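Asker: Below are the sequence and a predicted model; questions follow.
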Amino acid sequence: MTVDTHHHLWDLDVRDQPWMTGPEMDPLRRDFRPADLQAALRGTSVDATVLVQTVADPDETPEMLVLAETVDRIAAVVGWVDLTAKDARERIGRLQTHPSGGWLRGIRHQVEDEADPDWLVRPDVLAGLAAVEDAGLIYELLVRPHQLPAAIKAVGQFPQLTFVLDHCAKPPVAGGELEPWASRIRALAAYPNVVCKLSGLVTEDEWAAQPDPSRLRAWAEVVLDAFGPGRVMFGSDWPVCLLAASYTEVLGIAKDLTSGLTDTERTAIFDATAREIYNL
């Protein structure tokens, strides 16, 4: 059994995806619906997935909750709430009391798009994180390397809140420079309440060079060494991964990058840790 901790769905007739800019995003500029997900999963060992938000739109999360209620294999939802809103606590509460609110496991914001590298430690954001903690949810960190120092500070203020780092903080794989990303990853991993998704690496490399596990190995080894296999989870980042590799290729790359681990360690990465973190 395998849990995919990170994928998306969207219908462009319902909602625009403003992050799709430039002709290089053309492969993604179409609808990706549940039937497309089921087709991508066909023939794989994936039996449960986590559906993750894509836009800062309060209407998206309730729609995802309904999908989790009705679509086979979607087992959890990571939604969006405006953490800076004075009523963030009430907004989270409304999602949890939604008829399908039981599928909500976490909250995420596209911090990577924020101009302020210290956005995560603004007082209003910290108040929002406190609301996430009080609601019993996890918080997913979508940050880039230069935002990791703020992420480290925020994590340190909430030792009881589980944080999940998305896409290994989007390291500069194509550029080949491990530092300062690697040192910051180790500093973040020093906090036991942080878990990291082994996801998104293929799209941080040169897309035309994919799929090639050898180009990603050094980055994966930093993550595995820093967090340990028990705090790493597989995520496909489908359909964004299609810019560089197919679903089955991304799954195969992840298995290749973890091939030197024990069976128990690989079970943690591909199954057990995700079931614990997302309460599946």
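Answerer: That came through, no problem.

Asker: from here on, contacts and neighbour counts on C-alpha atoms
Answerer: OK.

Asker: Wait, R231 touches T273, no?
Answerer: Yes - the criterion here is C-alpha atoms under 8 Å, and R231 meets it with T273 at 6.8 Å.

Asker: Tell me who's in contact with the spatially most central residue of the chain.
Answerer: Taking C-alpha atoms, centre = their mean, the centroid of the chain lies closest to D166, which sits 3.8 Å from it. Applying C-alpha atoms under 8 Å, 6 or more residues apart in numbering to D166 gives the contacts 140-143, 196-200.

Asker: here's the one I want to compare it with:
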Amino acid sequence: MAPPVTERIDAHVHLWNRATDPQDWIDPMTMAAIARDFGTHDLREMLRATGMDRAIVVQASNSLGESVRLAASDPAVVAGLVCWVDLTGDVAAQLATIGEGARVPIVGVRHLAHIDPDPEWLLRRDVGRGLKQLEAHGSTFDFVVRDWQLGQAARVAGEHPGLRFVLDHLGGPYAEGADRPVWEAGIHGLAAHPNTVAKLSGLSSGFRPGAWSAEAFEPVVATALEAFGPGRLLYGSDWPLAELGGGAALWREAVDALLAGLSDSEREDVLGGVAAEVYSLA
């Protein structure tokens, strides 16, 4: 059970300034809603609109420079940063570099494994050594993977029982080409490891506004609740990508509907308590 909630935490948002961190993955035609800069002023407005207090900012590119810049974010709205480091290098030295001018806690590390040229990046020995360094540092690691990588994630979680792992976006059950039975088996396999948790995030971001409903997501959320339980799930808006699906406020309303069957304390766990515990927020 997560500790009592003192604030509501959105466990997955992004910030970017394209002058310093271009975000070349943003297609200005198909992603016009997010083809601009997003700063802490925008984040503050989004949190107010969704009834949340602060957020965990997650890196948007595999860039140490971006992580250094994000670490200087306003702690009034940013509770912590999930940064990027090269896990095949000196992890402690890179974390120290990011922390030099940091205004927010460095709470975890993430690598965009779902688009890495090596389809088995997670299983590399040098990556494993980096994960051991993270464990020694007392950090966490966010999995950003797809259904076909969930088995790899479960293997890694089993090999590093002392490291906390956070699954982003429930492993992409609605990603292009996702196989639902493979995803379901992968979710249960990963959740069998007690050092894993998962984010209720990113589900609406892949749909056009008006092309989804809370009811449509009920089967995958029910699977996540069955596998992890509310004490191991974190709410995340995936803002500003949520704008692609109609906005963070709509996703927040959908989450309320999807969690309606939980007790008040269980909902508060998902909306902040689990994030505070997982990311060791003060």
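Answerer: Sure, I can see it. Since this is a predicted model, take the numbers as computed values, not measurements.

Asker: what about the longest helix along the second structure, how far off from the first structure?
Answerer: Using DSSP state H, we find that the single longest helix of the second structure is helix 214-228. Superposing on the first structure places helix 214-228 of the second structure at an average distance of 0.6 Å from its equivalents, by mean C-alpha distance after the TM-score superposition for the first structure.

Asker: hey, where'd the strands end up in the stretch 151-282 of the second structure?
Answerer: 164-167, 196-200, 233-235 (DSSP state E, counting those that start in this stretch).

Asker: The second one corresponds to what range in the first structure?
Answerer: Residues 194-198 of the first structure are where strand 196-200 of the second structure aligns, with TM-score structural alignment as the criterion.

Asker: And for the first one?
Answerer: Matched against the first structure by TM-score structural alignment, strand 164-167 of the second structure falls on residues 162-165.

Asker: what about the matching stretch, distance to the chain center?
Answerer: What separates the centre of stretch 162-165 of the first structure from the centre of its chain is 9 Å, taken as C-alpha atoms, centre = their mean, to the nearest Å.

Asker: Figure out how far stretch 66-79 of the second structure is from the centre of its chain.
Answerer: With C-alpha atoms, centre = their mean, you get 16 Å for stretch 66-79 of the second structure.

Asker: meant to ask about stretch 84-98 of the first structure
Answerer: On C-alpha atoms, centre = their mean, the centre of stretch 84-98 of the first structure falls 21 Å from that of its chain.

Asker: tell me which residues of that stretch are tucked away?
Answerer: Neighbour counts over stretch 84-98 of the first structure (16 or more other C-alpha atoms under 10 Å) mark 88-89, 91-92, 95-96 as buried.

Asker: those helices in the first structure, which residues are they?
Answerer: So, for the first structure - with DSSP H - the helices run 34-41, 60-70, 88-96, 123-134, 148-157, 181-189, 217-227, 247-257, 263-267, 273-277.

Asker: List the buried residues for the longest one?
Answerer: Within helix 123-134 of the first structure, the residues that count as buried by 16+ other C-alpha under 10 Å are 124-133.

Asker: Switch those residues over to a markdown table; also include distance to S259 of the first structure.
Answerer: Below are the buried residues of helix 123-134 of the first structure laid out as a markdown table (distance: C-alpha to C-alpha, whole Å):
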| residue | distance to S259 of the first structure |
| --- | --- |
| D124 | 43 |
| V125 | 39 |
| L126 | 39 |
| A127 | 41 |
| G128 | 39 |
| L129 | 36 |
| A130 | 38 |
| A131 | 39 |
| V132 | 36 |
| E133 | 35 |
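
Asker: With respect to T49 of the first structure, which of these is nearest?
Answerer: V132 (21.5 Å; C-alpha to C-alpha).

Asker: so what's that closest one up against?
Answerer: 89, 92, 106-107, 138-139.

Asker: In the second structure, what residue corresponds to it?
Answerer: Aligned partner of V132 of the first structure by TM-score structural alignment: L134.

Asker: What is the equivalent residue in the second structure for D116 of the first structure?
Answerer: In the second structure, D116 of the first structure lands on D118 (TM-score structural alignment).

Asker: Pull the number of nearby residues for its match.
Answerer: Using other C-alpha atoms under 10 Å, the number of residues around D118 of the second structure comes to 11.

Asker: ok, now how distant is it from V274 of the second structure?
Answerer: 32 Å (C-alpha to C-alpha, to the nearest Å).

Asker: Over to P117 of the second structure?
Answerer: Distance from P117 of the second structure to V274 of the second structure, by C-alpha to C-alpha: 32 Å.

Asker: Could you tell me where stretch 58-66 of the second structure falls in the first structure?
Answerer: Going by TM-score structural alignment: stretch 58-66 of the second structure matches residues 52-60.

Asker: Start and end of the matching stretch, how far apart?
Answerer: Using C-alpha to C-alpha, the two ends of stretch 52-60 of the first structure sit 10 Å apart.

Asker: now what about that stretch, what contacts it?
Answerer: With C-alpha under 8 Å, 6+ apart, stretch 52-60 of the first structure has contacts from 6-8, 17-18, 61, 64, 77-82, 108-110.

Asker: Do a quick rundown of the strands in the stretch 1-150 of the second structure.
Answerer: According to DSSP E, counting those that start in this stretch, the strands that the stretch 1-150 of the second structure contains are 9-13, 54-58, 78-83, 106-111, 140-143.

Asker: So which bit of the first structure is the first one matched to?
Answerer: Right, strand 9-13 of the second structure. Using TM-score structural alignment, strand 9-13 of the second structure pairs with 3-7 in the first structure.

Asker: gap between the matching stretch and the chain center?
Answerer: Using C-alpha atoms, centre = their mean, the offset of stretch 3-7 of the first structure from its chain centre is 8 Å.

Asker: Tell me the mean distance between that stretch and the second structure once they are aligned.
Answerer: Using mean C-alpha distance after the TM-score superposition for the first structure, the mean distance for stretch 3-7 of the first structure is 0.4 Å.

Asker: what residue of the second structure takes the place of L141 of the first structure?
Answerer: That one, L141 of the first structure, aligns with F143 by TM-score structural alignment.

Asker: and L258 of the second structure, what is it in contact with?
Answerer: 214-215, 218, 221.

Asker: Nearest spatial neighbour of R103 of the second structure, chain-adjacent residues omitted?
Answerer: A72 (4.9 Å; C-alpha to C-alpha, 6 or more residues apart in numbering).
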